[in-house]
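*Asks:* For reference, the sequence and a predicted model appear below.
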Amino acid sequence: MKLNGKIAVVTGASRGIGKAIATRLASEGAIVAINYREDAKAKPAEALVSELNSKGFKAQAFRADVSKPTECHTLLDDVAKTFGRVDILVSNAGIEHFGKLEEITAQDFERVFSVNVAGQLFVTQAASRYLPSGGRIVLTSSVSAQISIFHHTLYAASKAAVSAMVLNLAPELGERGITINAIAPGGTATDMAKENGKLYTHPALQNVSPEALLKSKASLQRLAQPEEIAAAVTFLVSDDASYVTGSTLAVPGFLTSAEKSLR
């Protein structure tokens, strides 16, 4: 129960890694505000709340589109009003993008950066008004910011911006005793991975079986489970990471030098 009584906000928490993070934080004693973006996601968010509450944990769902700065502030205002304070922010909401350079549009840029960069910046801004000394912020970057992946420029750039953000916000928030870090997952077995996994393979290797590719690139020869990413996040928001700030913690178990050899 590392987080007993802490109030934690997790954005994009209705599925995948966000769901695993919310579940792990709740199991460690935190009261979790589960954020979802649209009404279509309300059902899985409420289902997660019911599941956690049935286990004796405490959680509540909050709707907000974090790509809109005003809704970021409304989200944190609502959580603080409901629970009395905010101790932890985990900014997990994000969207994928693959596309050729000549096909990237201004609309694509706005859509990706409004969620992956602006959304994380403004939810951090909103949370900073409430976080006390000892508060914890974890944003979501990606190992994609550090490796070459075909047609992945826009997404990778957005995630690289997140790592730069935590590095530069660390001294500012540190004056108030608040730490800020980022988590950089590698390939993780989620619904999003099922939808986009094949796009991570260079066209020249499309005829190679996924199993063979995974074994050629994997130290552990498998994708991460969402719960393994959640465990790393739990470390960063706990007292165990009290002297860790401005860092991007990579959890890239499936990426090795073999991936770099594809550049």
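*Replies:* It's in.
*Asks:* rest of the way, CA atoms for contacts and neighbours
*Replies:* OK.
*Asks:* Spatially central, which residue of the protein would that be?
*Replies:* Most central in the chain under CA atoms, centre = their mean is residue 92, positioned 2.7 Å from the mean C-alpha point.
*Asks:* thinking that residue is in contact with residue 18, fair?
*Replies:* Yes: look at residue 92 against residue 18 with CA atoms under 8 Å: they come within range, at 5.9 Å.
*Asks:* so what sits against both of the two?
*Replies:* 10-12 (CA atoms under 8 Å, 6 or more residues apart in numbering).
*Asks:* For the residue nearest to the centre of the chain, which three-state class applies?
*Replies:* coil (DSSP: H, G, I helix; E, B strand; the rest coil).
*Asks:* so which helix or strand takes in residue 194?
*Replies:* Residue 194 is part of helix 191-196 when elements are defined by DSSP states H and E.
*Asks:* Any buried residues in the next helix or strand after that helix, and which?
*Replies:* The C-terminal neighbour of helix 191-196 among helices and strands, as given by DSSP H and E, is helix 210-217. When burial is assessed from 16 or more other CA atoms under 10 Å, helix 210-217 yields the following buried residues: 213-214, 216-217.
*Asks:* Ok, stretch 46-58 next?
*Replies:* By neighbour count with 16+ other CA under 10 Å, stretch 46-58 contains the buried residues 46, 48-50, 52, 57-58.
*Asks:* hang on, the earlier thing: quickly name whichever of the shared contacts of residue 92 and residue 18 is closest to residue 31.
*Replies:* Proximity of the shared contacts of residue 92 and residue 18 to residue 31 (CA to CA) peaks at residue 10, which lies at 10.6 Å.
*Asks:* any idea how far residue 19 is from that closest one?
*Replies:* Residue 10 sits 9 Å away from residue 19, going by CA to CA, to the nearest Å.
*Asks:* what sits in contact with each of these two?
*Replies:* Counting by CA under 8 Å, 6+ apart, residue 10 and residue 19 have no contacts in common.
*Asks:* out of the shared contacts of residue 92 and residue 18, which is most surrounded?
*Replies:* Of all the shared contacts of residue 92 and residue 18, residue 11 has the most neighbours under the rule other CA atoms under 10 Å, reaching 32 neighbours.
*Asks:* And here is the other one:
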Amino acid sequence: MTETETRTAIVTGSSKGIGAAIARRLARDGFAVVVNYASGAEAAAAVVGEIEAAGGRAMAVQADIASSDGMKALFDAAEETFGGVDVLVNNAGIMQLSPIADTSDEAFERQVAINLGGVFRGMREGANRIRPGGRIISFSTSVVGLYQPAYGVYAATKAAVEAMTHILAKELGPKAITVNAVAPGPAETELFMKGKSDELVNTIAGMNPLKRLGQPDDIAAVVSFLAGPDGGWVNGQVIRANGGVV
């Protein structure tokens, strides 16, 4: 890729929350961004509008990463519009909490389909289509390692993402494509705040030494580092961006 060619990033689940913050940050870093959404068309359009108003390039693409052809559609759209793909951020995911004894087959299968199956298909598509020197950045969670009750299935899907990250990093070394994962702690997003009392939120915020929740921009900054030139020697790692929770 020459200096004049567009660097392109696909960010799954980027119509809101952490994904939207990542899309905006990578656009500021100079990437053309594919803003992926499953059902939030208006929210995705708003993110694209923000990026374009700031002088960046972006497009919104609807695709269900749980489906067999969702990732292919994202890469097809990116290549058709921007010429190729340099960074894939596997951000999209869902979290349905319940004790293992009370978890339904439907809840198990849905989390596996999106959190693990979507990332797997993204990694597979990226391994074949990301340009040499590119990046694959997936999302785990700091719950892997904490092993809190009610997070059994969610943590299991993310632990599998970490395993695939370590292995794919070794497989893509000859293409100079780095593969890493980011494992956030609690971040102040609509998804996290929903249904929680102020008392519970304050308790969770107090679990880390910095005594605050993470912000979407905190996580986007880590992704920016991994996607940029300064992250080129970081490979096969899981970065626990959680304020110091151990």
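*Replies:* Received, thanks. Keep in mind that what you see is a predicted model, and the values were worked out from it rather than measured.
*Asks:* Could I get the TM-score for this pair?
*Replies:* The TM-score (TM-score structural alignment, normalised by the length of the second structure) is 0.93; 242 aligned residues with a CA RMSD of 1.7 Å.
*Asks:* ok, back up a step: so how far does the helix holding residue 194 of the first structure sit from its counterpart in the second structure?
*Replies:* Aligned to the second structure and superposed, helix 191-196 of the first structure gives a mean residue distance of 1.6 Å (mean CA distance after the TM-score superposition for the first structure).
*Asks:* how distant is that helix from the center of its chain?
*Replies:* Computed by CA atoms, centre = their mean, to the nearest Å, the chain-centroid distance of helix 191-196 of the first structure equals 15 Å.
*Asks:* buried ones in that helix?
*Replies:* Going by neighbour count (16+ other CA under 10 Å), the buried part of helix 191-196 of the first structure is residue 193.
*Asks:* now do stretch 116-126 of the second structure
*Replies:* Within stretch 116-126 of the second structure, the residues that count as buried by 16+ other CA under 10 Å are 116-123, 125-126.
*Asks:* picking that back up, kindly reformat the shared contacts of residue 92 and residue 18 of the first structure as CSV containing distance to residue 65 of the first structure and secondary structure.
*Replies:* Converted to CSV, those look like this (distance: CA to CA, whole Å; DSSP: H, G, I helix; E, B strand; the rest coil):
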residue, distance to residue 65 of the first structure, secondary structure
10, 13, strand
11, 9, coil
12, 9, coil
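*Asks:* so who does residue 70 of the second structure touch?
*Replies:* 63-64.
*Asks:* counterpart of it in the first structure?
*Replies:* Aligned against the first structure by TM-score structural alignment, residue 70 of the second structure finds its counterpart in residue 71.
*Asks:* how far does the longest strand anywhere in the second structure sit from the chain's center?
*Replies:* In the second structure, assigned by DSSP state E, the strand with the most residues is strand 130-139. Distance, stretch centre to chain centre, for strand 130-139 of the second structure: 12 Å (CA atoms, centre = their mean).
*Asks:* After superposing, tell me the mean distance of that strand to the first structure.
*Replies:* If you overlay the two and look at strand 130-139 of the second structure, the average distance to its match in the first structure is 0.8 Å (mean CA distance after the TM-score superposition for the first structure).
*Asks:* just to revisit the earlier point, list just the nearest of the shared contacts of residue 92 and residue 18 of the first structure to residue 243 of the first structure.
*Replies:* Nearest member of these to residue 243 of the first structure, counting by CA to CA, is residue 10, at 22.0 Å.
*Asks:* can you tell me how far the closest one sits from residue 99 of the first structure?
*Replies:* According to CA to CA, residue 10 of the first structure stands 29 Å off from residue 99 of the first structure.
*Asks:* One more: residue 241 of the first structure?
*Replies:* 37 Å.
*Asks:* Residue 64 of the first structure now?
*Replies:* As judged by CA to CA, residue 64 of the first structure and residue 99 of the first structure stand 28 Å apart.
*Asks:* remind me, longest helix of the second structure?
*Replies:* When the second structure is parsed with DSSP state H, its longest helix is helix 152-171.
*Asks:* other SSEs contacting that one?
*Replies:* Secondary-structure packing of helix 152-171 of the second structure (3 or more CA pairs under 8 Å, 6 or more residues apart in numbering; DSSP states H and E): helix 105-111, helix 119-129, strand 130-139, helix 143-146, strand 178-182.
*Asks:* Mean deviation, the last one versus the first structure?
*Replies:* Superposed on the first structure, strand 178-182 of the second structure shows a mean distance to its aligned partners of 0.4 Å (mean CA distance after the TM-score superposition for the first structure).
*Asks:* now that strand against helix 152-171, angle please.
*Replies:* When axes from the mean of the first three to the mean of the last three CA atoms, to 10 degrees is applied, the directions of strand 178-182 of the second structure and helix 152-171 differ by 160 degrees.
*Asks:* tell me the angle strand 178-182 of the second structure makes with strand 130-139.
*Replies:* Angle of strand 178-182 of the second structure versus strand 130-139, following the same axes, to 10 degrees, is 20 degrees.
*Asks:* Please apply the same query to the longest one.
*Replies:* Using the same axes, to 10 degrees, the direction of helix 119-129 of the second structure lies 160 degrees away from that of strand 130-139.
*Asks:* quick one: helix 119-129 of the second structure to chain centroid distance?
*Replies:* 13 Å.
*Asks:* what range in the first structure does that helix sit on?
*Replies:* Against the first structure, helix 119-129 of the second structure falls on residues 120-130 (TM-score structural alignment).
*Asks:* In three-state terms, label residue 9 of the second structure for me.
*Replies:* Taking three-state DSSP as the rule, one finds residue 9 of the second structure in the strand state.
*Asks:* hang on, isn't it packed against residue 89?
*Replies:* Yes: with contact defined as CA under 8 Å, residue 9 of the second structure counts as touching residue 89 (7.4 Å).
*Asks:* Tell me which of those two has more neighbours.
*Replies:* Ranked by neighbour count (other CA under 10 Å), residue 9 of the second structure and residue 89 place residue 9 first, with 30 against 27.
*Asks:* need the contact list for residue 118 of the second structure.
*Replies:* Residue 118 of the second structure makes contact with 65-67, 71, 90 under the criterion CA under 8 Å, 6+ apart.
*Asks:* let's see it at 7 Å
*Replies:* Residue 118 of the second structure sits next to 65-66 when contact means CA atoms under 7 Å, 6 or more residues apart in numbering.
*Asks:* swap in residue 89 of the first structure?
*Replies:* Residue 89 of the first structure makes contacts with 8-10, 127, 136-138, as judged by CA under 7 Å, 6+ apart.
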